[in-house]
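*Asks:* Prediction below, plus the sequence it came from.
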Amino acid sequence: MVFEGSSAAISHTGKVRSNNQDSGFCGSNLFVVADGMGGHAGGDVASSLAVHRLKDLDHPFTSNADAERALREAIADTAAELIDTVARRPELAGMGTTVSALMMVEDYAVIAHIGDSRLYLYRDGALTQITADHTFVQRLVDSGRITPEEARYHPRRSVLMRVLGDMDPDPEVDTFIMPTQPGDRWLLCSDGLSGVVDDTHTSKVLGQGLAPGRTADLLLKQALDGGAPDNVTVVLVDVGGNHPLFSGTPTIVGAAAAPTGIDVPAARTGRVGGWFHPARQAANEPTHFEPSSEFLEELIEEDRRRARRRRVWWGIGFLTIIAALVAATFLAYSWTQTRYFGGADDDTVVIFRGIQQDIGPISLSDPYEDTGILLADLPGYQRTMVEQTISARSLADAQAIVDNLRPRTETVP
């Protein structure tokens, strides 16, 4: 059965990269995003190969199992083709690509995924990430060592643990089947979008209910407004809905859309070799790589060191705040000890040092001098003033105020 819905695809180089290594495909039943890596030419080739290999699956399938098996076989064939391409073009060694593919079969979505491109489902006002990133930082999140928010800014957030590359003829690909329903919006994107635009803003755009093409444009604009340090590719698929598909012509975007998409010019020669591949050319503006086990151990140890440094700095910051609070409290208390006022203590007038306010059970004043003036000897209005306290500018001022309260005795001639 042909999928009934509407869709759109868009891809942009971004504001930093010099070329677009992403590829995207938007067909009648099949939708794909591939984020290439491996240097100026290698990423283009890898993502293009993946899209052109998978697009042949854009036709109705009779069962979910057949569609899932076809996706697995096509991705395995792509891995073999990447290996063959590097055998012919050694300068492309180390290239690879992520793949996130969505195939509609009747009322089901058949999904295949490897890498850190993402597939989201927007349903009933809620956005859910369907695929799991195959990255180093996601492993840290899964083990509880860092939070998802910390993962967004981790310096190793682009290190892939799984990728479709030229070194593994049998890649480990996640495949699964989910029911879908009219009104669902499926979003496939490279990390150029998900790494810049958070889920809250993405959900807000998807919730506006605009046509897929307009929605994809708005998502791209948000990525560009956020700096777009990487290529950005968006494929949006609506199930049913109010936006009919005006054209059944498949859309290819990004590197795979270029006339020379796969048969690219030879990459520049240069230093060969490196940590991750025996003949890998140094990548121009690299975004991802698949680490060896030795390097992975170094990454884990580096993360431990970073966590220890973070705890030390948090401790220093906490102690600094405590010290500042103690210093501020001491200075504030010292200042109160330069203030004086007149008041009553039991049955006499007393000069107090401090201020009239208290902090809970803590008094900010104490008796400084008992004047010996009895409250009973004062007129009523003066007694009231004393009981309500009389502020003074200084000790001398307080003493002058008290002297004015002393009863006057007349001398008999």
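*Replies:* Right, received. Where do you want to start? Predicted model, so just to flag it, every value in this text is computed and none were measured.

*Asks:* only C-alpha atoms for contact and neighbour calcs from this point on.
*Replies:* Fine.

*Asks:* Test my guess that V197 contacts D225.
*Replies:* No. Using C-alpha atoms under 8 Å, V197 makes no contact with D225, being 9.4 Å away.

*Asks:* okay, the two: which has more neighbours?
*Replies:* V197 (19 against 12; other C-alpha atoms under 10 Å).

*Asks:* which SS state does the more buried one fall under?
*Replies:* coil (DSSP: H, G, I helix; E, B strand; the rest coil).

*Asks:* Tell me how far the residue nearest to it when sequence neighbours are not counted lies from R118.
*Replies:* Excluding its sequence neighbours, the residue lying closest to V197 (C-alpha to C-alpha, 6 or more residues apart in numbering) is A223, at 6.0 Å. According to C-alpha to C-alpha, to the nearest Å, A223 stands 15 Å off from R118.

*Asks:* tell me the centre residue of this structure?
*Replies:* Among the residues of the chain, the one closest to the centroid is R152, at 3.5 Å (C-alpha atoms, centre = their mean).

*Asks:* Comparison target, given below:
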Amino acid sequence: MSDVGRVRPHNEDSGFVGPYVALVADGVGGAAAGEVASATAAYAVSATALGRPGEDPEAVMVAAAEAARVSVRRGVQRDLDRLGMATTLTALVCDGARVVLGHVGDSRAYRYRSGELVQLSTDHTYVQQMIDTGRLRREAVGTHPWRNVVLRSIDGDPDDEGLDVVPVDAVLGDRFLVCSDGLTDLVADARIAELVAAGDPCTAAAALTEAALEAGGRDNVTCVVLDLVEGPVSAGDGELLGAVGDRSNIVDESSVRLG
């Protein structure tokens, strides 16, 4: 589920959920078209992953990230008013045997197993850097004035650091959450753990989104909840969420075919 929230005029989040890939991208740039950045990156990653089912998920993730970077850069080159647009990206790719996380920015991925919620991604933010270097206590993050300063993103720069690509410890029955900071800035992990366990994935995603709205909804919020199951090979494109659902936000859709 993706919701514009109760404050923002439009949705700069994009999401996708399919049989082998799921992601959330949170665009930044405001007038510089954050919704274009997130939609373009989400489409490029989804199309790349769905076009390479069963292939090595780490290689797929690297190729998908490069496709996203190139597409976002093309978007800036075509309209210099978009200079400065960028997006986070948090994605899970599965080849039927392994799950791999690709991540940049401050959207997040979690795994829920046996009543325990574990954050799989590491925020690329100024406050996380301060925590890592011992300059800030974790409990002080919520009130820090620079808590939303993102240090890494997909912005089309050919010299950027790219995604963190990390194998995920995954077993049948695991539940995963991929979400934008519109959820995690407003809802504590303990509450997220309660809600993500409730019902089927669609019910859980709706409950998480509603919790963010009830907490003020000051940002766009996107929640993708997934169960890892064993089953036959699946086909089909999947579901587009948020800004990527408006195909006019995608830069050069014809350059990467979905599915």
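*Replies:* Received the coordinates, thanks. In this text, all values refer to a predicted model and were calculated from it rather than measured experimentally.

*Asks:* picking up where we left off before, give the contact list for the residue nearest to the centre of the first structure.
*Replies:* When contacts are counted by C-alpha atoms under 8 Å, 6 or more residues apart in numbering, R152 of the first structure touches G195.

*Asks:* which residue lines up with it in the second structure?
*Replies:* Alignment note: R152 of the first structure maps to G142 in the second structure; criterion TM-score structural alignment.

*Asks:* what about its match, which SS state?
*Replies:* G142 of the second structure is classified as helix under three-state DSSP.

*Asks:* What residues in the second structure pair up with the longest helix seen in the first structure?
*Replies:* For the first structure, the helix with the greatest residue count under DSSP state H is helix 293-336. Per TM-score structural alignment, helix 293-336 of the first structure has no counterpart in the second structure.

*Asks:* what packs against that helix?
*Replies:* Helix 293-336 of the first structure sits against strand 348-359, strand 362-374, with contacts defined as 3 or more C-alpha pairs under 8 Å, 6 or more residues apart in numbering; DSSP states H and E.

*Asks:* Pick the most buried one from the ones you listed.
*Replies:* Of all those, strand 348-359 carries the top mean neighbour count, a mean of 19, counting by mean count of other C-alpha atoms under 10 Å.

*Asks:* what about the helix or strand that contains V127 of the second structure, how far off from the first structure?
*Replies:* Per DSSP states H and E, V127 of the second structure falls inside helix 126-132. Following the fit onto the first structure, the mean deviation recorded for helix 126-132 of the second structure is 0.5 Å by mean C-alpha distance after the TM-score superposition for the first structure.

*Asks:* So what touches that helix?
*Replies:* With C-alpha under 8 Å, 6+ apart as the test, helix 126-132 of the second structure has contacts from 136-138, 141, 144, 146-151.

*Asks:* could I get those residues as JSON lines with secondary structure, neighbour count and distance to L50 of the second structure?
*Replies:* Below are those laid out as JSON lines (DSSP: H, G, I helix; E, B strand; the rest coil; neighbours: other C-alpha atoms under 10 Å; distance: C-alpha to C-alpha, whole Å):
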{"residue": "L136", "secondary structure": "coil", "neighbour count": "15", "distance to L50 of the second structure": "41"}
{"residue": "R137", "secondary structure": "coil", "neighbour count": "12", "distance to L50 of the second structure": "41"}
{"residue": "R138", "secondary structure": "helix", "neighbour count": "13", "distance to L50 of the second structure": "38"}
{"residue": "V141", "secondary structure": "helix", "neighbour count": "17", "distance to L50 of the second structure": "37"}
{"residue": "H144", "secondary structure": "coil", "neighbour count": "11", "distance to L50 of the second structure": "39"}
{"residue": "W146", "secondary structure": "coil", "neighbour count": "12", "distance to L50 of the second structure": "37"}
{"residue": "R147", "secondary structure": "coil", "neighbour count": "15", "distance to L50 of the second structure": "34"}
{"residue": "N148", "secondary structure": "coil", "neighbour count": "16", "distance to L50 of the second structure": "32"}
{"residue": "V149", "secondary structure": "coil", "neighbour count": "14", "distance to L50 of the second structure": "32"}
{"residue": "V150", "secondary structure": "strand", "neighbour count": "19", "distance to L50 of the second structure": "29"}
{"residue": "L151", "secondary structure": "coil", "neighbour count": "15", "distance to L50 of the second structure": "29"}
